[in-house]
Every structure is written in C-alpha cells, then in structure tokens.
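>>> this one's structure only:
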C-alpha cells in the first residue's frame, strides 16, 4: 500500500503558536506536485508531543481536507498509554486516513511482552491499518526483532517504520514476517541501503524540503536502478546529516522557512529555534543538494 518517499510532515504554526493553515496547504500541495507517495501527519516531526489531542485531530483533518484524496494520509496516533492510542485511533475511524503510525511507548519503558500486548490491543480495537514505529533514540525502548515478527502476524498490523539505522535487522526480520508486511526506513541517511536490502521506502524528514529528489531516488531504487539513485543520494547526504544536528524538527523547520515553504519558523516549547552556529551548515547542505525549486 505504501512505497517510496513518505514525508514525515512538519506542522506549520503562526506567531501565536496556532496551526497555520495557509502554510500547511502550501507544503501539502508541494508534496502532491513533487511525487511524494504519502504524508505522515502529526508524527514526531509534526510535534505530536506538544500538540493537544484536539489540535492533533485538527491537523490530521486539515491535512485530509487539503490533500483532497490526491495523496494518502497516515495519522500519527502513538502514545505511552495504550488506552490513549485506542481512543485517538477510534476518533479517526471513517475520517479518510489510510493508516495509523503508532510509536513504541516512550518514557515508561515496557517489556517486550508489554509492547506486544500494547500494539495487539490497539490493532484489535480498530479497522484502521497499523504501522509500528520503532525509534529507540527517542523512546528509550527498542522493539526487538522477535516482537516485530510476532506482531507482523496480527491482523491490521501492516508494517513497521524502523528508525534504528541498523541495516542488519532487515535480514533478521524479512524472512519471518507475513507476506506483504511493509519494511519502511525511518532513517534518511541509510534509507537507500535499506531499500536495496528489501525495504519498500522511507518515512522521511529530508523530504519536507527535498520532495522531488527523495521521490525520484526511491522510485529509482525500487526499480533496482541504484547507480542513478545513489547519484541523487550523494547530493542529499549532508542534508540527511545536518537536519539532525539539533533535535528534530528544529533544523527542518528552519530550512523550510528559509526555502519559503512555510511562513514562520515557530516551534512549541520546550523546542526552540535553530542555533545560529548551525545556520551555515544547513545552508551549505541545501546548496549542495541542488533542490528542485519549481514548486516552492
């Protein structure tokens, strides 16, 4: 269902910290025109941790409204409380979203048994397809290969976004998961290698400002045209690196504002704007990437 470059979309805000619909419309249309496969709305990059549940749902519904069925929308619905995940997921049933992205519970560090029960119960309480999201650097908890394999056979769990950057995991998982279980990278720096090893795509931060390039690179890779794909990735490699020089989404929001994809570079506290010492690094990475600006 989901292949290629999927953007982990930023949530544009105005000077008062409210959702900026005008900027959201601009960046969504940018992705539609540049071939992005799908949008993840209100994931980590969309500042899910600092939006209220009402705002969370509002952004997802605005994204659906603006996209107008021209691009699939995946809703970030993760929480460290199982019942909260279920409540949010059920509120989005019949909304038009294509799937949910559910992050490994953060802070409370459950056991593998707890993780299995958490995701299984969510899947059993909804008809919406579920994509697991493993990002231990942010959650402090790792979803093991064994638990992923076990969860892959649960109805409604259709894939995983793996942001560990550990490419060895693909061969440990792929032979044992159910047929058509999606393996999606969550790490831009290793995404191309991930696809070459058998993955179907990437949920990308870089794609926020390099939609055309990430889309083309993934399409080439999925057609086994890795020489051409690596030429594009070489131009983007510094972006992949420096867009994480401070906590995501601090650098990507700064870059999106610089490229006039959003009107204001506003983040919710405790996230603050990019440090001035890092401006030049991202500037140089943008220049080296030679981004297509036809749709800015």
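That came through, no problem. The shown structure was predicted, so the numbers you read here are calculated from the model rather than taken from an experiment.
>>> Every contact and neighbour count from this point should use C-alpha atoms.
Noted.
>>> mind listing the strands for the stretch 101-250 of the chain?
Applying DSSP state E, counting those that start in this stretch to the stretch 101-250 of the chain gives strands spanning 130-134, 157-162, 182-185, 201-204.
>>> The ones you listed into CSV, with extra columns for distance to residue 63 and mean neighbour count?
Below are those laid out as CSV (distance: least, CA to CA, whole Å; neighbours: other CA atoms under 10 Å):
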stretch, distance to residue 63, mean neighbour count
strand 130-134, 19, 26
strand 157-162, 21, 23
strand 182-185, 22, 28
strand 201-204, 17, 29
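>>> Grab the nearest non-local neighbour of residue 78.
Among residues not flanking residue 78 along the chain, residue 102 sits closest, at 4.1 Å (CA to CA, 6 or more residues apart in numbering).
>>> just checking, what packs against the helix or strand harbouring residue 25?
Element membership for residue 25 (DSSP states H and E) is helix 21-33. For helix 21-33, the packing partners by 3 or more CA pairs under 8 Å, 6 or more residues apart in numbering; DSSP states H and E come out as helix 53-67, helix 211-222.
>>> Tell me what angle it forms with helix 211-222.
Helix 21-33 runs at 30 degrees relative to helix 211-222, counting by axes from the mean of the first three to the mean of the last three CA atoms, to 10 degrees.
>>> for this structure, longest helix please?
Counting residues, the longest helix in the chain under DSSP state H turns out to be helix 226-242.
>>> So which bits of that one are buried?
226, 229-230, 232-233, 235-240, 242 (16 or more other CA atoms under 10 Å).
>>> circling back to that earlier point, run through who's touching the helix holding residue 25.
Outside of helix 21-33, the residues within contact range by CA atoms under 8 Å, 6 or more residues apart in numbering are 11-12, 62-63, 66-67, 70-71, 208, 211-212, 261-263, 295-296.
>>> Presented hereafter is structure B, for comparison with structure A:
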C-alpha cells in the first residue's frame, strides 16, 4: 500500500495481554476490527503504546504478522522498528518489511543517546536498507534526545523518509522544522493535545493514543481540518481535552488500556514496569469518558 499521500489519524495501537502475560490475540483481533470499522487512516503497531520495549523480537514479529493478515489491506500497517541499537533497528526493519508492513516508525536512540552525526547515521542506516516509507520519531521526553533541525533537514531529503512524528510538545521546534515539509516529507503530531495546532503548521494528521478509544472522532477531526472545516475540527479537539489529559494522567499506555478495558475490548494487563493505575486516576478517567459519551 502506497503511503505517500497518507493523512489523518493513525492509531498508536496497544498490545493486549492475557492474565499470564502472553499476547491476547482474540482481543487484538477485536481492537483491529474496531479501528478498521471506524475509519482509522492507519494502524501503528509495536510503538510505545504497544509496549514493544517489553516484548521479544519473536513476539514483535508475531504481532506484526497477525495485524497484516487480519487487516488484509483495509488500512495501512506501520511497524515500530525502533531501538537504541542501530543494528537492532536495522534487523527489525528488514524483518518487518519481509512480513509485509506498509511502513516503519523509527525512534531516536534512547539511553545511550548520541551526537549529531551519530543521530543522522542511526536513521540513515535504516532508511538506506529498506524499501519502505519510514516515519522518524522525535520524543525527547521519552528518549532523552532530539532530532536537531539540521538533521531533520538532511533526513527529509532521503527518498524513504515519509514524515516525522513530532512529540516534543514544543511549538517552537515544530515551527523551526516546518520549512522541511513538502509533498514528499510530512509531519504527524505525536501529541493528542496539540493535533490542531500542529496541523495549522503543516502536519498531515496525528499518530494518536486517543484514537484507540475514539477512532472515528479523531479521523473526522483531521478530515475536517484538511477539508477546511476548521471550526468543526477545533470543536472536537477542545471538547475532548479533559479526556486527552486523563489518558496521560499516568504514563502511557496505562490509562488507555484501562479505558479499553472499561469499554470491554480487553483486560487491563501490563508488563512490568508498567502497573495498573491508581484508583483516583481511574475515577478521573471514567468521568472524562462519560463526558464524551464513551461510558454511561
């Protein structure tokens, strides 16, 4: 599937687990079907929301294979291929390509970080190796490092660089890289609370945690903005801000998995170090879900 013109809402899908910690494929099938039936524009698997940092390579590839086969072209599948080890990201990218994902998400190297040239070569190594469109992932709050404006400029010219997922939360940074955006290289908001502001600076849409529970609404919000229906798009963003804040009142994906559990899509199971949310935060989440009509 050609991702060149991909816009709108890409869900950062969670990975359901059984009580024994194994992957819950029955629930995975259910949430994939929910996304497809509600018009999501793309499905990201094995990202931060998918708890891929706690999964083995074999589990990653099994989830990717399941998603590709079960979605069967109804929506593009983007596989998270990130690692703080460039060789590992390279190997995982090639394995996901062989399975049949439509694109890749590559994160900045966390923990060991790197210098300017090392950051560039981390991404370029994967971009050179694959025949898939790749989204660069900038989230310094998680990784402790950021893609410099100069490196965004350099990487944006690579034929396999599709876009950047921008989750720094800095509108100044977004404004500084906006000149890199064109028909060949785009941007997706990586922050659910800043979708409309980033789209006003040229983003094509969002890679969204929120879309796990409201895929139709997030899709329609992006669609409205791109169609010039700005008031409708802004109204959705503003109406759902309390819910978005509640989805991040504890570290992602703890609240969104609890929300999906409250909607009977899965069990709220995590892999350590993630742990079920505090009851007072769960109460806050349920109130926010009730306010937008997700719960009675």
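Perfect, thanks for sending it. Computed from a prediction, not measured in an experiment: that's the story for all the values here.
>>> picking that back up, what angle separates the helix holding residue 25 of the first structure from helix 53-67?
Going by the same axes, to 10 degrees, helix 21-33 of the first structure is angled at 50 degrees with respect to helix 53-67.
>>> which part of the second structure lines up with the next helix or strand after helix 21-33 of the first structure?
Using DSSP H and E, the helix or strand that follows helix 21-33 of the first structure in sequence is strand 38-41. Aligned by TM-score structural alignment, strand 38-41 of the first structure corresponds to residues 42-45 of the second structure.
>>> now do stretch 183-194 of the first structure
Using TM-score structural alignment, stretch 183-194 of the first structure pairs with 187-198 in the second structure.
>>> Need the distance between the two termini of that stretch.
Stretch 187-198 of the second structure has an end-to-end distance of 9 Å (CA to CA, to the nearest Å).
>>> what's next to it, contact-wise?
By CA under 8 Å, 6+ apart, the list of residues contacting stretch 187-198 of the second structure reads 163-169, 171, 174, 181, 199, 202-210, 225, 233-234, 237, 241, 244-245.
>>> before we move on, back to that, mean distance between the helix holding residue 25 of the first structure and the second structure after superposition?
Superposed on the second structure, helix 21-33 of the first structure shows a mean distance of 0.7 Å to its aligned residues (mean CA distance after the TM-score superposition for the first structure).
>>> follow-up on the earlier one: quick one: map the residue nearest to residue 78 of the first structure onto the second structure.
Using TM-score structural alignment, the partner of residue 102 of the first structure in the second structure is residue 106.
>>> Tell me who's in contact with its match.
Residues near residue 106 of the second structure by CA under 8 Å, 6+ apart: 80-83, 89, 123, 134-137.
>>> try it again with 10 Å
By CA atoms under 10 Å, 6 or more residues apart in numbering, residue 106 of the second structure lies in contact with 47, 79-83, 89-90, 93, 122-123, 126-127, 134-138, 164-165.
>>> Also residue 38 of the first structure?
1-9, 31-32, 70-74, 98, 203.
>>> List only those of the residues you listed flagged as buried.
Buried by 16+ other CA under 10 Å: 2-9, 31-32, 71-74, 98, 203, out of the contacts of residue 38 of the first structure.
>>> out of those, which one sits closest to residue 150 of the first structure?
Using CA to CA, residue 2 comes nearest to residue 150 of the first structure of those, at 21.1 Å.
>>> still on that earlier bit, comparing the helices and strands packed on helix 21-33 of the first structure, which comes out most buried?
helix 211-222 (a mean of 24; mean count of other CA atoms under 10 Å).
>>> For stretch 191-210 of the second structure, buried residues please.
191-196, 198-199, 201-210.
>>> nearest residue to residue 131 of the second structure other than its sequence neighbours?
Spatial nearest neighbour of residue 131 of the second structure, chain neighbours left out: residue 160 (7.1 Å); criterion: CA to CA, 6+ apart.
>>> Aligned to the one you found, what sits in the first structure?
In the first structure, the residue paired with residue 160 of the second structure is residue 156, using TM-score structural alignment.
>>> right, and its match touches residue 101 too?
No - the criterion here is CA atoms under 10 Å, and residue 156 of the first structure misses it with residue 101 at 11.9 Å.
>>> neighbours around residue 52 of the first structure, how many?
Residue 52 of the first structure: 10 surrounding residues under other CA atoms under 10 Å.
>>> Please list all residues in contact with the counterpart of it in the second structure.
Applying TM-score structural alignment, one finds that residue 52 of the first structure aligns to residue 56 in the second structure. By CA under 10 Å, 6+ apart, the contact list for residue 56 of the second structure reads residue 62.
>>> Give me the distance between residue 232 of the first structure and residue 216 of the first structure.
According to CA to CA, residue 232 of the first structure stands 8 Å off from residue 216 of the first structure.
>>> how much space between residue 30 of the first structure and residue 73 of the first structure?
Distance of residue 30 of the first structure to residue 73 of the first structure, computed by CA to CA: 15 Å.
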